[in-house]
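*Asks:* Build me a model:
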Amino acid sequence: MIDPFGRSITYLRVSVTDRCDLRCTYCMSEKMTFLPKRDLLTLEELDRLATAFILKGVRKLRITGGEPLVRRDVLSLIDNLSRHLETGALEEITLTTNGTQLRQHAARLARAGVRRLNVSIDSLVADTYARITRGGDLGGVLDGIKAANDEGMAIKINAVALKNDNANELADMVAWAHSEGHDFTVIEAMPMGEISEDRYDQYLPLSLVREGFETRWTLTPLAHRTGGPARYVRVEETGGQLGFITPLTHNFCEGCNRVRLTCTGQLYMCLGQQDKADLRAVLRQEGATDAMLAAAIDDAIARKPKGHDFVIDRPGSAPAVPRHMSTTGG
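*Replies:* The predicted model follows:
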């Protein structure tokens, strides 16, 4: 699949649910209204759509949410999709998780061939973590990370930079992650969805975060790419890898190789745009064939835009994209 700007689309992120067991302040409203279960794709439909993309050249599949591990029987979906790893059609299946359910599911994920996880943690101070997540248990998440690590999975810690919550803690979080053998990526807050707080008050440019890191460490740029938006450096003093995802201070669109499929079968060609293709409608047509699905995917890829429209430019401004991140998939 080649988009209008010559980019090869080899990476699909599949959201299996919009639900989450946390309510992070920068991501969700405290009282969320989630989709009725009848609107969600079945696990069989998710499998069929993911397989259609794999047949068209997707080599990396990431399972996301919401929190993917809160969906009932989602492990059976991952088990089934692992057949594409066995045939070599797919290079890897990865998972983005908040870690709350990881302790009980790590062993089965490993058996299904999941070798890498992204775990979101925005503070290593229990009270701060609980406040950001509106009630999350940091200890349980850390136990889950240990369980995954014991199963041989590589862990990358993701943290959103929040000016009023974790700005003074980010360097210590990097040091902790590297001491545990984990990579670390810091992310600028993205203007998606209506939340109770003002993102402008929390917005922290990663250019400032990086300047702070450089007073403590020597950062050596790396050519390493994972197919994602992060730009990586090596922290010489720790030997660990550090990533920066900067949708606002440095547009990351030029090398975009991904599309996102929601739990309702909507295909978003860009995280920061509203255009979408309704693959559920195609899938549920009477007599829908694989050829029809392939044609709908081709039509959607032909509309992939050059870049996003993210901006946080003034206090109280409306989000650049009205849907919540949990709707599209993290």
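*Asks:* make it CA atoms for all contacts and neighbour counts henceforth
*Replies:* Fine.
*Asks:* hey, where'd the strands end up in the stretch 201-330 of the chain?
*Replies:* Assigned by DSSP state E, counting those that start in this stretch, the stretch 201-330 of the chain shows strands spanning 219-221, 231-235, 240-245, 258-261, 266-268, 276-278.
*Asks:* can you list those in a markdown table and add mean neighbour count and distance to residue 111?
*Replies:* Shown next, in a markdown table, are these (neighbours: other C-alpha atoms under 10 Å; distance: least, C-alpha to C-alpha, whole Å):
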| stretch | mean neighbour count | distance to residue 111 |
| --- | --- | --- |
| strand 219-221 | 15 | 35 |
| strand 231-235 | 19 | 30 |
| strand 240-245 | 22 | 27 |
| strand 258-261 | 24 | 25 |
| strand 266-268 | 22 | 29 |
| strand 276-278 | 18 | 33 |
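*Asks:* Please generate a structure for the following sequence too, so the two can be compared:
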Amino acid sequence: MPAVSVALARRVPPPPDGATGRLAGVLADTHGRVHRDLRISLTDRCSLRCTYCMPEQGNEWLARQSILTLDEIEEVARVAAAAGITTFRLTGGEPLLRRDIIDVVRRLAAIQGPDGPIDIAMTTNGIALPGLLPALVDAGLRRLNVSLDTLRPDRFRELTRRDRLDDVLRGIAAAAASGLRPLKLNAVAMRGVNDDDLVDLVEFAGAHDAQLRFIEQMPLDVGHTWDRARMVTREEILDALGRRWTLAPVPGRGGAPAERWTLDGGPQTVGVIASVTAPFCGACDRLRLTADGQLRNCLFSTTEYDLMPILRGGSGSPRARLDAIDGMLRACVRGKLPGHAIDDPGFLQPQRGMNAIGG
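*Replies:* Next comes the predicted model:
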């Protein structure tokens, strides 16, 4: 899309009385799933270069003028909250690279939905947490997920192409001391790479009052080099952990992406997100907003719904603008398929990598 210059000096107000149109109805798709979680990507840039996400060099970054402004993010978020979204998860790339990240959290945390304040969560690599976490908590951040695939410095450098493990560990220590709970650590399990780290990662998480969540490697890398044979499956993860602990399933998963198990009766738990071998599409309640204003109804979707003409069109009444955003949200939800069909022979990997989609 061509770049559109726009000056937004205003603070986005709540929708005026009588200007909400259809905004009271929940975001339900044609398969009966009600959507309550919006993942908001703030940037496609990252301070790491994880091998399963992006190449070390040659990345085609989004043009700066195409990135949503804070006012635009807030406007979409207000409409989403009025339509029943109860959680905003801030993602990237690395969301803490965004210079206005404190203001993003503060303004989104001030939004009220029909049932009260919105829950503000974030997924991060943790590198910038020590310097920013007090202000983030003060602004309204309530939950954190930190990515950590290995505890071995040499392996971390190879995986991320950066020597930043000590920085990540300091970020996790700051998160553990902050009182934000639940604190979750995310690890992508890869055969021959970190599959011998699984027990160590769980023990590290327990020492930091955190829950480790293992994620099956998914076909979301920019270079399209995903190889199913290198993926460590849910059953393999559970088998490895079962040799160290007695696992018992935690009931009541709901729409959560992770299945959870207690370790030796609890209280510590471990989670597995098995998007490939045990998809949870039937209970999915998530939508995604990319950093350049595209709505996505599935992480693996090849279709996007473009909000930019609405946000930067510069015409129409406040009511028409709000209704247009709401209409696009509902069109995106209506277009959601029953599942991602990774196992279908005709499955096509999204053109965007995870850093440009948002986690």
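*Asks:* Work out the TM-score between the chains.
*Replies:* With the length set by TM-score structural alignment, normalised by the length of the first structure, the two chains reach a TM-score of 0.93; 327 aligned residues with a C-alpha RMSD of 2.1 Å.
*Asks:* hang on, the earlier thing: mind checking which of the strands of the stretch 201-330 of the first structure is nearest residue 24 of the first structure?
*Replies:* Closest to residue 24 of the first structure of the strands of the stretch 201-330 of the first structure is strand 240-245 (C-alpha to C-alpha; 18.6 Å).
*Asks:* counting contacts, what elements does the closest one pack onto?
*Replies:* helix 170-179, strand 183-188, strand 231-235 (3 or more C-alpha pairs under 8 Å, 6 or more residues apart in numbering; DSSP states H and E).
*Asks:* which strands and helices sit next to the shortest one?
*Replies:* With contacts taken as 3+ C-alpha pairs under 8 Å, 6+ apart, strand 231-235 of the first structure sits against strand 219-221, strand 240-245.
*Asks:* Select, out of those, the one closest to residue 307 of the first structure.
*Replies:* That would be strand 240-245 among those, by C-alpha to C-alpha, at 14.8 Å.
*Asks:* would CSV of the strands of the stretch 201-330 of the first structure with distance to residue 156 of the first structure be doable?
*Replies:* Putting the strands of the stretch 201-330 of the first structure into CSV (distance: least, C-alpha to C-alpha, whole Å) gives the following:
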stretch, distance to residue 156 of the first structure
strand 219-221, 18
strand 231-235, 13
strand 240-245, 9
strand 258-261, 19
strand 266-268, 25
strand 276-278, 29
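*Asks:* before we move on, the earlier item: right, so the helices and strands packed on strand 240-245 of the first structure: which one is the most enclosed?
*Replies:* strand 183-188 (a mean of 22; mean count of other C-alpha atoms under 10 Å).
*Asks:* what's the mean distance for it versus the second structure?
*Replies:* For strand 183-188 of the first structure, the mean deviation from the second structure after alignment is 0.4 Å (mean C-alpha distance after the TM-score superposition for the first structure).
*Asks:* whereabouts in the second structure does that strand align?
*Replies:* Mapped onto the second structure using TM-score structural alignment, strand 183-188 of the first structure spans residues 211-216.
*Asks:* which other residues reach the matching stretch?
*Replies:* Applying C-alpha atoms under 8 Å, 6 or more residues apart in numbering, the contact partners of stretch 211-216 of the second structure are 182-190, 201-202, 205, 231-234, 237, 258, 268-276.
*Asks:* What segments of the first structure are helices?
*Replies:* 43-55, 74-81, 83-87, 102-111, 126-133, 138-150, 170-179, 199-202, 206-214, 279-283, 290-301, 325-328 (DSSP state H).
*Asks:* Need the winner for burial among the ones you listed.
*Replies:* Comparing the helices of the first structure by mean neighbour count (mean count of other C-alpha under 10 Å), helix 325-328 ranks first with a mean of 23.
*Asks:* Give me the contact list for that one.
*Replies:* 15, 17-20, 27-28, 65-66, 192-193, 260-263, 268, 271.
*Asks:* Surely residue 310 of the first structure touches residue 250?
*Replies:* No: between residue 310 of the first structure and residue 250 no contact is recorded; they are 10.8 Å apart, counting by C-alpha atoms under 8 Å.
*Asks:* which one of the two has more residues nearby?
*Replies:* residue 310 (18 against 12; other C-alpha atoms under 10 Å).
*Asks:* so who does the more buried one touch?
*Replies:* So residue 310 of the first structure contacts 190-191, 247-248, 272, 320-321 (C-alpha under 8 Å, 6+ apart).
*Asks:* Please list which of those are preserved in the second structure.
*Replies:* Listed in the original numbering, the contacts of residue 310 of the first structure still in contact in the second structure are residue 248 (both residues aligned by TM-score structural alignment, their matches' C-alpha atoms under 8 Å).
*Asks:* Any chance of a markdown table for the contacts of residue 310 of the first structure, columns neighbour count and distance to residue 107 of the first structure?
*Replies:* Formatted as a markdown table, the contacts of residue 310 of the first structure follow (neighbours: other C-alpha atoms under 10 Å; distance: C-alpha to C-alpha, whole Å):
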| residue | neighbour count | distance to residue 107 of the first structure |
| --- | --- | --- |
| 190 | 22 | 33 |
| 191 | 29 | 35 |
| 247 | 23 | 34 |
| 248 | 20 | 37 |
| 272 | 21 | 35 |
| 320 | 19 | 39 |
| 321 | 20 | 37 |
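*Asks:* from the contacts of residue 310 of the first structure, which is closest to residue 39 of the first structure?
*Replies:* Nearest member of these to residue 39 of the first structure, counting by C-alpha to C-alpha, is residue 321, at 21.4 Å.
*Asks:* per the alignment, the closest one corresponds to what in the second structure?
*Replies:* Checking TM-score structural alignment: residue 321 of the first structure goes with residue 350.
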